[in-house]
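> starting from these lines, generate the structure:
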Amino acid sequence: MDRTAPAAPDPSLVLADVRRALAEDLGTGDVTAALLPDVPERAYLLCKEDAVIAGRPWFDACHRALDPDVAIDWSIGEGERVAAGTVLALLRGRSRALVSAERTALNFLQTLSGTATTTAAHVDAVRGTGTVVLDTRKTLPGLRLAQKYAVRAGGGANHRIGLYDAVMLKENHIRVAGTVAEAIARARAAQPGLPLIVEVETLDQLREALASGCDRILLDDFAADDRREAVRIARTAPFRGRIPLEVSGGVGLDGLRAIAADGVDFVSIGALTKHVRAIDLSMKLGPPPA
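Coordinates of the predicted model:
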């Protein structure tokens, strides 16, 4: 089943990523491409394994930065599943620009498709449970917003973007404040307009966070029995499910379905963006094979 394409990324973000990457690769100029005659040429983009494709805006921007007149005809949509052997796109442009942009464009598309494909596997594992798969801040440096876009392309959702758009209380904040309730009170006073997420390590801390009030509670490395008890406590009087629960810490694909079946609202998984395996893609000059 194909996925709904994510909202388009900010063009200025894409352009900044592409400019930085092309400068890194081209330096003072592509001395190898200069050996080619600069003539009109065709190329095709091939996917060599089953995947969920993400990163078309970055791929396109790489090629258009070197040849504004390049034509790129995609046969698949963003966030779409494809089978090994699928020709993803046909390109028509100047030969030198095509080969100069190739590696950088593929680096973006392979990496972001890898993130989307991994995310889709995790989303498939919890399908029908109501649990939402979240990413984390464990992203490749400089590619956070791009990878978080790829998570959405794979059917997941984004946790906080950085250290500025939500307050997240962890053990150090609670230790300094003395109690969960006091840490929450201080955070609300300091940043009343931001979402507040509280990480708890025990059922007693969970009860304190539920009673004090916040926007989400993160169960950090809870054993299965404690996790189920946490869901029961949060769903029954007097709390009645008003504060959603998130599970984090050591979550693997194999055990994900069981965690979701316990009734948690969210599961955050660093591996979506941290353990990236690039999808096998290639771009070749000439027409695609018959």
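> could you use CA atoms for every contact and neighbour count after this?
OK.
> give me the neighbour count for D254.
D254 has 9 neighbours, counted by other Cα atoms under 10 Å.
> can you tell me how far it is from D124?
Here the criterion is Cα to Cα, to the nearest Å. By it, D254 lies 12 Å from D124.
> what sits closest to T118 if chain neighbours are left out?
Spatial nearest neighbour of T118, excluding adjacent residues (Cα to Cα, 6 or more residues apart in numbering): L272 at 5.9 Å.
> I'd like to know how many residues surround that neighbour.
As a burial measure, L272 scores 30 neighbours (other Cα under 10 Å).
> residues contacting E201?
E201 sits next to 219-222 when contact means Cα atoms under 8 Å, 6 or more residues apart in numbering.
> closest one to G142 out of those residues, please.
Distances from G142 to the contacts of E201, taken as Cα to Cα, are shortest for D220 (27.1 Å).
> check whether that closest one really touches V198, as I assumed.
No. Between D220 and V198 there is no contact under Cα atoms under 8 Å: 10.0 Å.
> those two: which is more packed in?
Neighbour count, other Cα under 10 Å: between D220 and V198, V198 has more, with 28 against 18.
> how is that one assigned, secondary-structure-wise?
Look at V198: counting by DSSP: H, G, I helix; E, B strand; the rest coil, its state is strand.
> that one and A8: what is the separation?
Using Cα to Cα, we find V198 at a distance of 31 Å from A8.
> what sits closest to R92 if chain neighbours are left out?
R42 is the one closest to R92 (Cα to Cα, 6+ apart), at 4.6 Å.
> which SSE is the one you found in?
Element membership for R42 (DSSP states H and E) is strand 40-47.
> same for that strand, what does it pack against?
Applying 3 or more Cα pairs under 8 Å, 6 or more residues apart in numbering; DSSP states H and E, one finds that strand 40-47 makes contact with strand 87-94, helix 95-125, strand 281-285.
> want to put them side by side, so please do this one too:
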Amino acid sequence: MSSLAPLPAFLYEPIVRTALMEDFGQAGDVTSAAVIPADHVSELALISRQVGVLAGIEVAAMAFRLVDPVIAITPLLRDGEALAPGTVIARLSGPTRGLLGGERTALNFLGHLSGIASVTAAIVASVKGTRAAIVCTRKTTPGLRALEKYAVRAGGGANHRFGLDDAVLIKDNHVAAAGSVTEAIARAKAHVGHMVKIECEVDRLDQLDEALAAGVDAVLLDNMGPAQLAEAVRRIDGRALAEASGRVTPDTAPAIAASGVDLISVGWITHSAPVLDIGLDVLES
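As a prediction, this is how the structure comes out:
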């Protein structure tokens, strides 16, 4: 996607550095140190072994650069571009010890993030032609939220809130503690500033009516079937954003989107996306 804004390096450099420290431990790469001469150099390539969408190329490059700044990395694709088996993503050259030392960390990030981008692209494609945008959730790997949400954008999705401080999202436990939907929304309005949006989760149409009467900005329609979602959209009638959630997959998303909701939030695109198979190989001439 040409409009995808890159992540600033300072957001992921500490994450990559921590991952390398975990892998190198106290003694470093003892295998490469024992087997490979210090002056040995190699020319390798990052190559996709599956169909998918690329995400995380600069994160992977950072892993190699932190291991050995002498390593040269030439990306041939940008994040958001399609991959096929055999697609060359980037060329690398430099000290072999450094290349092999950074390999696993780089591939861990690249495969994980490209996997998220790939499943996001699949579910986005499944609702093409509807008004529904696919958004992610806070169901992310601890410490990797910024990267995983970036990968969702690379796959054509959009981001829900990044954390608890972004917006008010009143869920069922908040409603139970406050006593009612109306009271929970009233308390939220009294507490936050005018720039903070308020969304309320509902799983029944009577709760929806209550939330709309209280002037909520968005409603999270949780675990409703397509017919109930369509009725909810009719009742909302443009007065609030309509978001659907609950066990969304590429198979169920089209019917959900057909109800007319504005957003479909999907947790599994970040917490359960399979890794995309990408390897670091000698490039055949």
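> would you pull the TM-score for this pair?
The TM-score (TM-score structural alignment, normalised by the length of the second structure) is 0.95; 281 aligned residues with a Cα RMSD of 1.2 Å.
> so which of the helices and strands packed on strand 40-47 of the first structure is the most surrounded?
Mean neighbour count, computed with mean count of other Cα atoms under 10 Å, is highest for helix 95-125 among these, reaching a mean of 24.
> mean shift of that one relative to the second structure?
For helix 95-125 of the first structure, the mean distance to aligned residues of the second structure following superposition is 0.3 Å (mean Cα distance after the TM-score superposition for the first structure).
> how far away from the center of its chain is that helix?
In terms of Cα atoms, centre = their mean, to the nearest Å, the centre of helix 95-125 of the first structure is found 12 Å from the chain centre.
> for G25 of the second structure, grab the count of nearby residues.
Around G25 of the second structure sit 9 other residues, with neighbours defined as other Cα under 10 Å.
> what do you get for P9 of the first structure?
What P9 of the first structure shows, counting by other Cα under 10 Å, is a neighbour count of 15.
> quick check: the residue lying closest to V18 of the first structure once chain neighbours are set aside vs G142 of the first structure, distance?
Using Cα to Cα, 6+ apart and skipping the chain neighbours, the partner closest in space to V18 of the first structure is C62 (5.9 Å). Applying Cα to Cα, the value for C62 of the first structure to G142 of the first structure is 17 Å.
> now V200 of the first structure
Counting by Cα to Cα, the gap from V200 of the first structure to G142 of the first structure is 30 Å.
> neighbour count winner among these two?
Using other Cα under 10 Å as the criterion, V200 of the first structure and G142 rank with V200 on top: 23 against 10.
> residue in the second structure paired with the more buried one?
Residue pairing (TM-score structural alignment): V200 of the first structure is matched to V202 of the second structure.
> could you look up the SS state of the nearest residue to its match once chain neighbours are set aside?
Once flanking residues are discounted, V202 of the second structure sits nearest to L221: 5.4 Å by Cα to Cα, 6+ apart. Secondary structure, three-state DSSP: L221 of the second structure is strand.
> before we move on, what about the one 10 residues further on?
What three-state DSSP gives for E231 of the second structure is helix.
> residues near it, how many?
Using other Cα under 10 Å, E231 of the second structure has 14 other residues around it.
> equivalent analysis for V31 of the first structure, please.
10.
> separation between the most far-flung residue of the first structure relative to its centre and D69 of the first structure?
Going by Cα atoms, centre = their mean, the residue of the first structure most distant from its centre is P37, 39.6 Å out. Applying Cα to Cα, the value for P37 of the first structure to D69 of the first structure is 18 Å.
> so the residue nearest to V282 of the second structure when sequence neighbours are not counted versus G86 of the second structure, what's the distance?
Leaving aside its chain neighbours, V282 of the second structure sits nearest to L44 (4.6 Å; criterion: Cα to Cα, 6+ apart). Distance of L44 of the second structure to G86 of the second structure, computed by Cα to Cα: 14 Å.
> more neighbours: which of those two?
L44 (20 against 14).
> next up, the contacts around that one.
91-93, 280-283.
> map S268 of the first structure onto the second structure.
In the second structure, the residue paired with S268 of the first structure is S265, using TM-score structural alignment.
> go ahead and confirm that match touches S245.
Yes. The pair S265 of the second structure and S245 passes the contact test of Cα under 8 Å, sitting 5.2 Å apart.
> of those two, give the one with the bigger neighbour count.
Neighbours of S265 of the second structure and S245, each counted by other Cα under 10 Å, are more numerous for S265; the result is 24 against 20.
> from M195 of the second structure, how far out is that one?
Remark: distance between S265 of the second structure and M195 of the second structure (Cα to Cα) = 22 Å.
> equivalent analysis for C136 of the second structure, please.
As for C136 of the second structure, its distance to M195 of the second structure is 22 Å (criterion: Cα to Cα).
> same question, A258 of the second structure
Per Cα to Cα, A258 of the second structure is found 31 Å from M195 of the second structure.
> can you tell me what sits against stretch 260-276 of the first structure?
Taking Cα under 8 Å, 6+ apart as the rule, stretch 260-276 of the first structure contacts 111, 114-115, 118-119, 126, 129-140, 147-148, 151, 159, 227-228, 231, 244-249, 251.
> buried set for stretch 23-41 of the second structure?
29, 32, 41 (16 or more other Cα atoms under 10 Å).
> that one: end-to-end distance?
End-to-end span of stretch 23-41 of the second structure (Cα to Cα): 22 Å.
> and if you look at stretch 149-164 of the first structure?
Stretch 149-164 of the first structure has an end-to-end distance of 18 Å (criterion: Cα to Cα).
> for stretch 187-205 of the first structure, same thing?
16 Å.
> next one: stretch 64-71 of the second structure
Stretch 64-71 of the second structure has an end-to-end distance of 7 Å (criterion: Cα to Cα).
> what's it aligned against in the first structure?
The alignment of stretch 64-71 of the second structure onto the first structure (TM-score structural alignment) covers residues 63-70.
> what's the counterpart of A132 of the second structure in the first structure?
Checking TM-score structural alignment: A132 of the second structure goes with T131.
> and the helices in the stretch 151-290 of the first structure, which stretches?
For the stretch 151-290 of the first structure, the helices defined by DSSP state H, counting those that start in this stretch occupy 171-177, 180-190, 203-212, 224-235, 253-261, 271-274.
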